[in-house]
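**Q** Quick one, structure for this:
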Amino acid sequence: MSLLSAYAEVIGPEAVHTLERLAAPLRGRSFLHVNSTAAGGGVAEILTQLVPIFRELGLDCRWEVIAGTPEFFDVTKTFHNALQGEATGLADAQYDLYRRVNEDNARRLDLSADYVFIHDPQPAALIASRKGGKWCWRCHIDASHPHPAVWEFLRPYVESYDAAVFSMASYSQVLPILQFRIPPAIDPFSQKNRDLSDREIERALKKYAVPRDKPIILQVSRFDRFKDPLGVIAAYRMVKPYADCRLVLAGGTAADDPEGALVLAQVREAAAEDPNIHVLAMPQDDLAINALQRAAAIVLQKSTREGFGLTVSEALWKKKPVIAGAVGGLPLQVIEGATGYLVHSPEGAAFRIRSLLKRPALARRMGQRGRDHVRLHFLLSRQARDYLFLLHAMDRPEETIIRL
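**A** Model (predicted):
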């Protein structure tokens, strides 16, 4: 079965027909996505599934990944944190390294396309090597309150694009270019989200030595301090005296995130004495993540800063209630009291965990509402539609009404 036929069974044939009508005038043109890693993190996951949808719609779509040294990714991790408001500084030599690596990648990669999408700050300076086409900067992080020095360095690059895309309107900046809001989304047919049999779930849990003898509280994320894994452990310790449960912290690190190993070591140290805390530093194992989410009683995403947090939509799609930090794009997915709860502290998370463990019927109702919410708003078919609208808008920036 084709991807589009599979989506028609979930979102309806009319929605798929809309995609086909939007794509038809764009056939014969070329599209290129560029980011900083082929695996690990939400951007790579989105592109892994979005590019095939575009191709099935008859569009010539490619995906390139920049290369960089560990020192380069140290710099871009600082950019990432600074765009999210962290007070940090960089030396002139580090800015020079950023420019140089982007120049090297511009010579190495084939950047020729009618439409070029550059994802996040790591490859943003590729715009300086633009030779043609329309270019769009896709910022996946919360850049609403960036550190001034880093933003002033990046701003001239961003202003050179034809358009910019943010996950939420509040993330945008005052820019002299077109700006669009496109929240990210999940693919319900990927290994991470497809339906699993009980046997597949049991096999995956056995592989990672996670028993199902008590309710599982789960957080899936990279080992990143902004995901607050230490705060999750603190919340679990507050719940444990009142409700017997297991905590699973599952994830890995991305090639462009040099802080991951340090955070993982801190998490392991904090969890070391409790056999009911499972810290799983996993390779790319989407089926196992799927199984853990389906086996969980409650899923957490207790981030302190978050661009969007696709793991929340993944859990909601699997009918799990989600307790999340009230930051970034998480409130778009977690509707307070309907699909889960938003919290501001480990104490708040612990209170909501205890409440849901005591009220399983409420947890099931929240899970069903969560799946319906994701079907309407956060499947990749909707994101593909938004990108197609964006392409038409970039083609005709002066028109307020576009007729196909």
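**Q** rest of the way, CA atoms for contacts and neighbours
**A** Noted.
**Q** Spell out, range by range, the strands that occur in this structure.
**A** Per DSSP state E, the chain carries strands over the ranges 30-35, 60-65, 115-119, 134-139, 163-166, 178-181, 216-220, 246-251, 277-281, 298-301, 322-325, 340-343.
**Q** What helices and strands are in contact with the third one?
**A** Other elements packing on strand 115-119 under the criterion 3 or more Cα pairs under 8 Å, 6 or more residues apart in numbering; DSSP states H and E are strand 30-35, strand 134-139.
**Q** possible to save those as TSV with mean neighbour count?
**A** Below are those laid out as TSV (neighbours: other Cα atoms under 10 Å):
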stretch	mean neighbour count
strand 30-35	21
strand 134-139	23
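**Q** Reformat the ones you listed as JSON lines; add distance to D256.
**A** Conversion of those to JSON lines gives the following (distance: least, Cα to Cα, whole Å):
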{"stretch": "strand 30-35", "distance to D256": "10"}
{"stretch": "strand 134-139", "distance to D256": "16"}
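**Q** now the other sequence, so there's something to compare against:
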Amino acid sequence: MLQSVAVAPKKLADYRPIVGEEAVEELRSLAAPLRGARILHVNATAFGGGVAEILYTLVPLMRDVGLDAHWQVISGEEEFFNVTKAIHNGLQGMDVPFTEEMRRIYERYNRLNAERFEGDYDIVVVHDPQPAALVRYTGGKGGKVWVWRCHIDTSTPNPAFWEFLLDLIRPYDAHIFTMREFVGPGLESKHLAIIPPSIDPLSDKNAPMDDGEIEAIVSGFGVDLSRPLLLQVSRFDPWKDPLGVLDAYRLVKREFSGAQLALVGSMASDDPEGWFYCDRTLRHAGEDFDIFVLHNFHGVGAREVNAFQRAADVVIQKSTREGFGLVVTEALWKGKPVVGGRAGGIPLQVIDGETGFLVESVEECAQKALYLLRHPEKAKEMGQKGKEHVRRNFLITRHLRDYLELFRTLLRC
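**A** Purely as a prediction, here's the structure:
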């Protein structure tokens, strides 16, 4: 069978102080007709990236409200994940080749994973392109309803990649996208749902921290908290533009000579390109010892990311293409305004001039970072607005509600 992912129990009642009694009771009422429904989520990795983070909370909360929810991951060798990374880039519009050999590798691993698929479920939710062919190679067996959940922006894809994927996802009974604008050309869905992602406010990455712990963690990596700190948290990926962040930091440093920059990421098992781009980032950083390039192999986990986001004076997410950008949500939840690229789901979160700033160039990024450094009271006000925006729109409880409503529609209950 596919590899099952163990998740720790979570209680919906624990979120009551954050979202209120009414929201909690609404969720329990929505879930009541679904009690006992068998739900399976399938994706490519249990570590690294927003999908895994969401499922570590979403699956146990589904269980807590009465669903029989499970999470499994597919398996593959490096050649498969090299191909799926190219597919990811191609779907976001990158001009990269799609060869017959790449097609054969993708299909072979999806066929092998389909052979390992076991069990009977009311709904199977398949996340992103890596396992998208499962419905084809299983013949739809094992699931009464199959749903494909796309976390990336396919609005202007490389045609070769989109035509290939479109043929694979057409058989699904429903499709979920983050934004309506992300739906690729020519997809005619029997049921199209728009569900933005979310964060768990009680996770290690987002739970409150005292100042002493923040200082101990961040200074332990060599950062001087008496000086300004700029931060970007993201995978090492060309779409996240860490090289552009480095260039913007250098412009800021001309006026704030003590400024520091931390680029904090994680190396996910389904992203072999990450190491290459991390090396490229290090070369671009050069010998500036006020730049800190850190990832999970340096001991940076959820708690450390939490501390860096709380310690930062300016949080940046200079993406040029983006699915949603949960790191933006995380920073806003901590009361930090964000300087973000005008891409993907970032404008849903960064209301320009209110919860942060939207930028389209290195120079704009530097200018807005300088503004926040020069106007700390305004930055604090924007951060407070950002936290409330997340509370209303992007917490895991809202995400659970959207799934419950979709499941009830699909199962007609």
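**Q** Could I get the TM-score for this pair?
**A** These two chains, once laid on top of each other, score a TM-score of 0.96 by TM-score structural alignment, normalised by the length of the first structure; 397 aligned residues with a Cα RMSD of 1.3 Å.
**Q** returning to what we had before: select, out of the helices and strands packed on strand 115-119 of the first structure, the one closest to A24 of the first structure.
**A** Within those, the stretch nearest A24 of the first structure is strand 30-35; the backing value is 13.1 Å (Cα to Cα).
**Q** average gap between the closest one and the second structure?
**A** Once the two structures are superposed, the average separation between strand 30-35 of the first structure and the matching residues of the second structure is 0.2 Å (mean Cα distance after the TM-score superposition for the first structure).
**Q** Who are the packing partners of that strand?
**A** Contact here means 3+ Cα pairs under 8 Å, 6+ apart; on that basis strand 30-35 of the first structure packs against helix 42-56, strand 60-65, strand 115-119.
**Q** Single out the most deeply packed of the strands of the first structure.
**A** Highest mean neighbour count of the strands of the first structure: strand 322-325, a mean of 29 (counted as mean count of other Cα atoms under 10 Å).
**Q** Check which helices and strands it sits against.
**A** Helices and strands touching strand 322-325 of the first structure, by 3+ Cα pairs under 8 Å, 6+ apart, are strand 298-301, helix 310-317, strand 340-343, helix 346-358.
**Q** Of all these, which one is nearest P184 of the first structure?
**A** Closest of these to P184 of the first structure is helix 310-317, at 7.4 Å (criterion: Cα to Cα).
**Q** got the angle between the closest one and strand 216-220?
**A** Using axes from the mean of the first three to the mean of the last three Cα atoms, to 10 degrees, the interaxial angle of helix 310-317 of the first structure with respect to strand 216-220 works out to 140 degrees.
**Q** follow-up on the earlier one: looking at the strands of the first structure, which is nearest to Q383 of the first structure?
**A** Taking Cα to Cα, strand 178-181 is the member of those nearest to Q383 of the first structure, at 10.5 Å.
**Q** Tell me the residues of the second structure aligned with the closest one.
**A** When strand 178-181 of the first structure is aligned against the second structure using TM-score structural alignment, it corresponds to residues 191-194.
**Q** From the centroid of the first structure, which residue is nearest?
**A** Most central in the first structure under Cα atoms, centre = their mean is G42, positioned 3.2 Å from the mean C-alpha point.
**Q** Looking at the second structure, name the residue matched to that one.
**A** Following TM-score structural alignment, the counterpart assigned to G42 of the first structure within the second structure is G50.
**Q** can you tell me how far that match sits from N393 of the second structure?
**A** Taken as Cα to Cα, to the nearest Å, the spacing of G50 of the second structure relative to N393 of the second structure amounts to 17 Å.
**Q** quick one on the thing from earlier: quick one, which of the strands of the first structure is nearest to A82 of the first structure?
**A** It is, among the strands of the first structure and with distance given as Cα to Cα, strand 134-139, at 13.4 Å.
**Q** Tell me the counterpart of A265 of the first structure in the second structure.
**A** Match for A265 of the first structure (TM-score structural alignment): D279.
**Q** what about that match, neighbour count?
**A** Here the number of neighbours of D279 of the second structure (other Cα atoms under 10 Å) works out to 13.
**Q** Also K141 of the second structure?
**A** The burial count assigned to K141 of the second structure is 18, neighbours taken as other Cα under 10 Å.
**Q** can you tell me which residues contact it?
**A** Contact criterion Cα atoms under 8 Å, 6 or more residues apart in numbering gives D120, V135 as the residues in contact with K141 of the second structure.
**Q** sorry, back to before: nearest to G329 of the first structure, of the helices and strands packed on strand 115-119 of the first structure?
**A** strand 134-139 (12.9 Å).
**Q** can you pull the contacts of the closest residue in space to F394 of the second structure that isn't next to it in sequence?
**A** In space, and not counting its chain neighbours, F394 of the second structure is closest to S198: 4.6 Å by Cα to Cα, 6 or more residues apart in numbering. The contact partners of S198 of the second structure, by Cα under 8 Å, 6+ apart, come to I54, L326, T329, F394, L395, I396, R398, H399.
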